[in-house]
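# one predicted model, sequence on top.
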Amino acid sequence: MTTVTNLNQFRKTKARKDKRASADENAVKFGRTKAQKDLEKARAEKDRRDLDGKSTT
């Protein structure tokens, strides 16, 4: 005798997997970690301060 499969549950599980796969793809394409964002912000701020310090106005 075979087991009974709940099709609603199967459909929802498949949708979750598809959504997760799509999110993972987007994270690879566009995502940066918080540490990377903070580092980039700190470097930009330092560059700005260095440039302001070197100006001769």
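That came through fine. Since this is a predicted model, take the numbers as computed values, not measurements.

# from here on, contacts and neighbour counts on C-alpha atoms
Will do.

# give me the most central residue, the protein.
The residue lying closest to the centre of the chain (Cα atoms, centre = their mean) is Gly31, at 3.2 Å.

# any idea how far that residue lies from Asn6?
According to Cα to Cα, to the nearest Å, Gly31 stands 36 Å off from Asn6.

# where does Lys37 fall, helix, sheet strand or coil?
Following DSSP: H, G, I helix; E, B strand; the rest coil, we place Lys37 in the helix state.

# put this next to the previous one:
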Amino acid sequence: MAEVVNLRTAKKRLARAKDAAQGESNAVKFGRTKTQKRFEKAEAARAKAALDGHRRDP
């Protein structure tokens, strides 16, 4: 005998799986989190400050 399936929950489950797949592709496509962006910006500022600290006066 076949198992009874609630169509409403099956549709919701399918929609969640579709949304999760879309989210994964967007994460790969667009890349970094806000924390990673802030860290890279701080690293660039730190490197610029170190470089400017070694600059000789003309």
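Yes, it's here. Note that the structure is predicted; figures quoted are calculated from it, not measured.

# look up how far Glu40 of structure 2 lies from Gly31 of structure 2.
Applying Cα to Cα to Gly31 of structure 2 and Glu40 of structure 2 gives a distance of 13 Å.

# sorry, wrong one. I was asking about Met1 of structure 2.
Met1 of structure 2 sits 59 Å away from Glu40 of structure 2, going by Cα to Cα.

# and those two? which has more neighbours close in?
Glu40 (12 against 3; other Cα atoms under 10 Å).

# what's the mean gap between whichever strand or helix holds Ala17 of structure 2 and the aligned bit of structure 1?
In this structure, Ala17 of structure 2 sits in helix 7-30 according to DSSP states H and E. Here helix 7-30 of structure 2, set against structure 1 after superposition, deviates by a mean of 0.3 Å using mean Cα distance after the TM-score superposition for structure 1.

# and that helix, which stretch of structure 1?
Using TM-score structural alignment, the residues of structure 1 aligned to helix 7-30 of structure 2 are 7-30.

# and the matching stretch, how far from the chain's centre?
15 Å (Cα atoms, centre = their mean, to the nearest Å).

# where does Ala44 of structure 2 sit: helix, strand or coil?
State at Ala44 of structure 2, reduced to three classes by three-state DSSP: helix.
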